[in-house]
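**Q** I'd like to go over a predicted model; first the sequence, then the structure.
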Amino acid sequence: MNHKFSFEFFPPRDDEAAARLRQTYQRLAALKPEFFSVTFGAGGSTQEKTVETVCDILQHTGIEAAPHLSCIGSRRDGIRAILDDYRQKGVKRIVALRGDLPSGMLATGEFRYANELVEFIRRETGDHFHIEVAAYPEVHPQAANAETDLLNFKRKVDAGADEALTQYFYNADAYFNFVERAHKAGVDIPIMPGIMPITNYSQLARFSEACGAEIPRWVRKQLECYGDDRDAIRAFGLEVVSDLCRRLLEGGVPGLHFYTMNQADTMLALWKNLGLPAPQ
């Protein structure tokens, strides 16, 4: 089976970080990924940096770049202008999300949910964009229950999504169970598992608490033993994530979507551990 691979970045805050990120994606471009994706902050707080990064990736690598597009706090005219701009810049892929409501913002804008954004993109641009949406194997933290969450996911698919990228997880069974339930519900698009490396335990614990991703107890306990020993954390984390990826690949996933944290070394080490084709 031919697997597809993709890598996600967040926009750099300054010129120095932009230079470092350029080195990162140029190194990862040698792995011939399907695409790179670029996030942005709550309420579009880094939208401009997202556009700059996407254009930079297209210019320096020739690999497809997929900007994240959030609808929370947005108006139709604003989203329409962004879509037109992306089309003119040669962008053919978009990650369509609801997004988080920024602190202090009470109104959600003209879109309430991601399926409304997907529907709008399709209505405005036809099949120009390959649309990625989010999926949550361990249930969205704000969903009432697993069944409601699955129905919300199916709405995004029915609205015109081409593919899904999952929140990261460390329990392969959670992913396989979610995919099985999605298929039974009539979902037939590829569901790409999201992979988060383990390099910084306190940061990972904070992220996981916010997004509802479970760190298995045995992994947490082992990481706690290492304290501030970054090398030990990285080595253990590499083995845990490598084992997860092997199980997913052997289980027939369509590919893997890596959350890089803008770091190439960790991704390249994982790539090598999995025995994937050497960089070209």
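**A** Cool, got the structure.
**Q** make it CA atoms for all contacts and neighbour counts henceforth
**A** OK.
**Q** Next, residue 63: secondary structure please.
**A** Look at residue 63: counting by DSSP: H, G, I helix; E, B strand; the rest coil, its state is coil.
**Q** For it, give me its contacts.
**A** Counting by CA atoms under 8 Å, 6 or more residues apart in numbering, residue 63 makes contact with 29, 33, 34, 35, 36, 57.
**Q** could I get the residues you listed as a markdown table with distance to residue 47?
**A** Shown next, in a markdown table, are these (distance: CA to CA, whole Å):
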| residue | distance to residue 47 |
| --- | --- |
| 29 | 23 |
| 33 | 24 |
| 34 | 23 |
| 35 | 19 |
| 36 | 16 |
| 57 | 15 |
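**Q** Can you select the buried ones from the residues you listed in PyMOL?
**A** Once 16 or more other CA atoms under 10 Å is used to decide burial, the buried members of those can be selected in PyMOL as follows:
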select buried, resi 29+33+34+35+36+57
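**Q** Which of the contacts of residue 63 fall in helices?
**A** When DSSP state H is applied, the contacts of residue 63 are split such that 29, 57 fall in helices.
**Q** Can you tell me which of the contacts of residue 63 lies closest to residue 246?
**A** residue 33 (17.9 Å; CA to CA).
**Q** so the closest one sits right up against residue 3, yeah?
**A** No - in this structure, residue 33 is not within contact of residue 3 by CA atoms under 8 Å, at 10.0 Å.
**Q** contacting residues for the closest residue to residue 215 other than its chain neighbours?
**A** Sequence neighbours aside, residue 170 is the residue nearest to residue 215 in space, at 6.4 Å (criterion: CA to CA, 6 or more residues apart in numbering). Neighbouring residues of residue 170 by CA under 8 Å, 6+ apart: 214, 215, 216, 241, 244.
**Q** Am I right that residue 170 falls within a strand?
**A** No - remark: residue 170 does not belong to a strand; assigned using three-state DSSP, it is coil.
**Q** Helices of the protein, residue ranges please.
**A** Secondary structure of the chain (DSSP H): helices at 15-29, 47-61, 76-88, 114-125, 146-158, 172-184, 201-211, 217-226, 230-250, 264-273.
**Q** Next, the angle from the last one to helix 15-29.
**A** Read it as helix 264-273. On the basis of axes from the mean of the first three to the mean of the last three CA atoms, to 10 degrees, helix 264-273 is oriented at 10 degrees to helix 15-29.
**Q** Show me what counts as buried in helix 264-273.
**A** Buried residues in helix 264-273, counting neighbours by 16+ other CA under 10 Å, are found at 264, 266, 267, 268, 270, 271, 273.
**Q** isn't the third one right next to residue 260, touching?
**A** Yes - counting by CA under 8 Å, a contact exists between residue 267 and residue 260, whose distance comes to 6.7 Å.
**Q** Name the residues contacting each of those two.
**A** Taking CA under 8 Å, 6+ apart as the contact rule, the neighbours common to residue 267 and residue 260 are residue 197.
**Q** Comparison target, given below:
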Amino acid sequence: MTNPLVSFEFFPPKTEAMEETLWASIEKLAPLNPDFVSVTYGAGGSTRERTHRTVRRIIEETHLKPAAHLTCVAASRGEVDEVIRGYWDAGVRHIVALRGDMPDGPGTPYAPHPDGYQNGADLTAGILKIAPFEVSVSAYPERHPDSADWDADLDMLEKKADAGATRAITQFFFDNDLFEAYLERVAKRGITIPVIPGIVPIQSFKQTKRFAAMCGASVPDWLETRFEGLDDDPETRKLVAATVAAEQVKDLMSRGVDRFHFYTMNRADLVYALCHLIGMRPEGDIADAA
């Protein structure tokens, strides 16, 4: 079986120690030659400068292709357009366009900025008016928490595709049947952009369960059973986490999926092990041949 195409997601570090961890992770994962690596953008643009700095360093010090996240919440069109132009000038050619969460955190009702982009579809169109970026957008196999029903959810994905999105990357999920059912819904709608499954190897089960509750992702009982009693046993927990993630990815590959987006949590160990378990091997090194 041919190796899948993978991409990795990181977040901008807050401290010097976190920066060291991030760059050790990037150095470990870079030889796997991902299609791209994305760098997240905090609620309300709260990590704007750190995101930009991380993306710029990836461009300057590695051969990797960075995708910079961008949200439209709590910012005017002018402010967002300034960020878009700044990315282009820095050499970024791929943006992950997201509506974003309110600065007060998930659960706060979304309210677009009166002078800003209204949602992910509006932002996608705005990005492409400025420069010919690749644009990735979000998708939700279990429906976005703000979507009243499946029609509303698919309406938004369709608008993003119509606005020029290159691909959609999903929220993480653990039930592959739900993802397959989602692909069927998308296809029935006539939406043709690729939908890439987002996979999260579980660093901390409690933290992952909390994230899942915030974003509307379900956590199957069998998964909770796998991690039962491992809160204070990190070594066993890592072995179980790598196995669970590899089982999920291999099952998706058996269903014809050949692209994956891995949420790294800025740590390389589980993602590297997962890639190894699905047959990927490193090539070359991180140094830019130029």
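**A** It's in. No experiment lies behind these values; they were computed from the predicted model shown.
**Q** How close are the two chains, by TM-score?
**A** Remark: TM-score between the superposed chains equals 0.94 [TM-score structural alignment, normalised by the length of structure 1]; 278 aligned residues with a CA RMSD of 1.6 Å.
**Q** Tabulate the buried residues of helix 264-273 of structure 1 (TSV), appending distance to residue 237 of structure 1.
**A** Conversion of the buried residues of helix 264-273 of structure 1 to TSV gives the following (distance: CA to CA, whole Å):
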residue	distance to residue 237 of structure 1
264	15
266	10
267	12
268	14
270	10
271	14
273	12
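**Q** Quick check: the farthest pair among those?
**A** Longest span within the buried residues of helix 264-273 of structure 1, CA to CA: 264 and 273, 14.2 Å.
**Q** coming back round to it: highest neighbour count among the contacts of residue 170 of structure 1?
**A** Neighbours were tallied for each of the contacts of residue 170 of structure 1 (criterion: other CA atoms under 10 Å), and the maximum of 20 neighbours falls on residue 241.
**Q** residues touching that one, list them.
**A** Contacts of residue 241 of structure 1 (CA under 8 Å, 6+ apart): 170, 195, 196, 197, 198, 270.
**Q** on that earlier part again, distance to residue 138 of structure 1 for the helices of structure 1 - can I get that in a markdown table?
**A** Rendered in a markdown table, the data for these read as follows (distance: least, CA to CA, whole Å):
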| stretch | distance to residue 138 of structure 1 |
| --- | --- |
| helix 15-29 | 29 |
| helix 47-61 | 28 |
| helix 76-88 | 30 |
| helix 114-125 | 18 |
| helix 146-158 | 8 |
| helix 172-184 | 6 |
| helix 201-211 | 10 |
| helix 217-226 | 15 |
| helix 230-250 | 15 |
| helix 264-273 | 23 |
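**Q** For residue 104 of structure 1, which of those is the nearest?
**A** When the helices of structure 1 are compared by CA to CA, helix 201-211 sits nearest residue 104 of structure 1, at 17.7 Å.
**Q** Give the aligned range of that closest one in structure 2.
**A** Residues 205-215 of structure 2 are where helix 201-211 of structure 1 aligns, taking TM-score structural alignment as the criterion.
**Q** Okay, buried residues for the matching stretch please.
**A** 205, 208, 212, 215.
**Q** Any idea how many residues pack against residue 83 of structure 2?
**A** By the criterion of other CA under 10 Å, residue 83 of structure 2 has 18 neighbours.
**Q** how much space between it and residue 154 of structure 2?
**A** Separation of residue 83 of structure 2 from residue 154 of structure 2 (CA to CA, to the nearest Å): 28 Å.
**Q** What of residue 124 of structure 2?
**A** In this structure, residue 124 of structure 2 and residue 154 of structure 2 are 16 Å apart, going by CA to CA.
**Q** Leaving out chain neighbours, which residue sits closest to the equivalent of residue 150 of structure 1 over in structure 2?
**A** Residue 150 of structure 1 is assigned residue 154 in structure 2 as its aligned equivalent, the criterion being TM-score structural alignment. Take residue 154 of structure 2 and drop its neighbours on the chain: the residue closest to it by CA to CA, 6+ apart is residue 186, 7.1 Å away.
**Q** The one you found matches what in structure 1?
**A** Mapped onto structure 1 by TM-score structural alignment, residue 186 of structure 2 lines up with residue 182.
**Q** How far does the match of helix 201-211 of structure 1 sit from its chain's centre?
**A** Here stretch 205-215 of structure 2 is found 15 Å from its chain centre; the criterion is CA atoms, centre = their mean, to the nearest Å.
**Q** Equivalent analysis for stretch 200-212 of structure 1, please.
**A** 15 Å.
**Q** Ok, stretch 123-134 of structure 2 next?
**A** Between the mean C-alpha point of stretch 123-134 of structure 2 and the mean C-alpha point of its chain there is a distance of 19 Å (CA atoms, centre = their mean).
**Q** Same check on stretch 88-101 of structure 1?
**A** How far stretch 88-101 of structure 1 lies from its chain's middle: 12 Å, per CA atoms, centre = their mean.
**Q** now the end-to-end length of that stretch.
**A** Start and end residues of stretch 88-101 of structure 1 are separated by 29 Å (CA to CA).
**Q** quick one: contacts of that stretch?
**A** So stretch 88-101 of structure 1 is in contact with 37, 42-43, 55, 64-73, 86, 108, 112-114, 117-118, 128-134, going by CA under 8 Å, 6+ apart.
**Q** Reformat the buried residues of stretch 205-215 of structure 2 as TSV; add distance to residue 282 of structure 2.
**A** TSV is the format used below for the buried residues of stretch 205-215 of structure 2 (distance: CA to CA, whole Å):
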residue	distance to residue 282 of structure 2
205	28
208	28
212	31
215	33
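**Q** And the furthest pair within these?
**A** Using CA to CA, these span at most 15.3 Å, a distance reached by 205 and 215.
**Q** Tell me the residue in structure 2 aligned with residue 275 of structure 1.
**A** In structure 2, residue 275 of structure 1 lands on residue 279 (TM-score structural alignment).
**Q** Verify the stated contact: its match with residue 5.
**A** No - under the criterion of CA under 8 Å, residue 279 of structure 2 lies out of contact with residue 5, with a separation of 11.6 Å.
**Q** Those two: which is more packed in?
**A** Taking neighbours as other CA under 10 Å, residue 279 of structure 2 and residue 5 compare with residue 5 leading, 16 against 12.
**Q** ok, the more buried one to residue 36 of structure 2 distance?
**A** Taking CA to CA as the measure, residue 5 of structure 2 and residue 36 of structure 2 are separated by 10 Å.
**Q** Tell me which residue of structure 1 matches up with residue 163 of structure 2.
**A** Matched by TM-score structural alignment, residue 163 of structure 2 corresponds to residue 159 in structure 1.
**Q** Could you count how many residues lie near that match?
**A** By the measure other CA under 10 Å, the count of residues near residue 159 of structure 1 is 18.
**Q** ok, for it, nearest residue in space, not its chain neighbours?
**A** residue 119 (5.0 Å).
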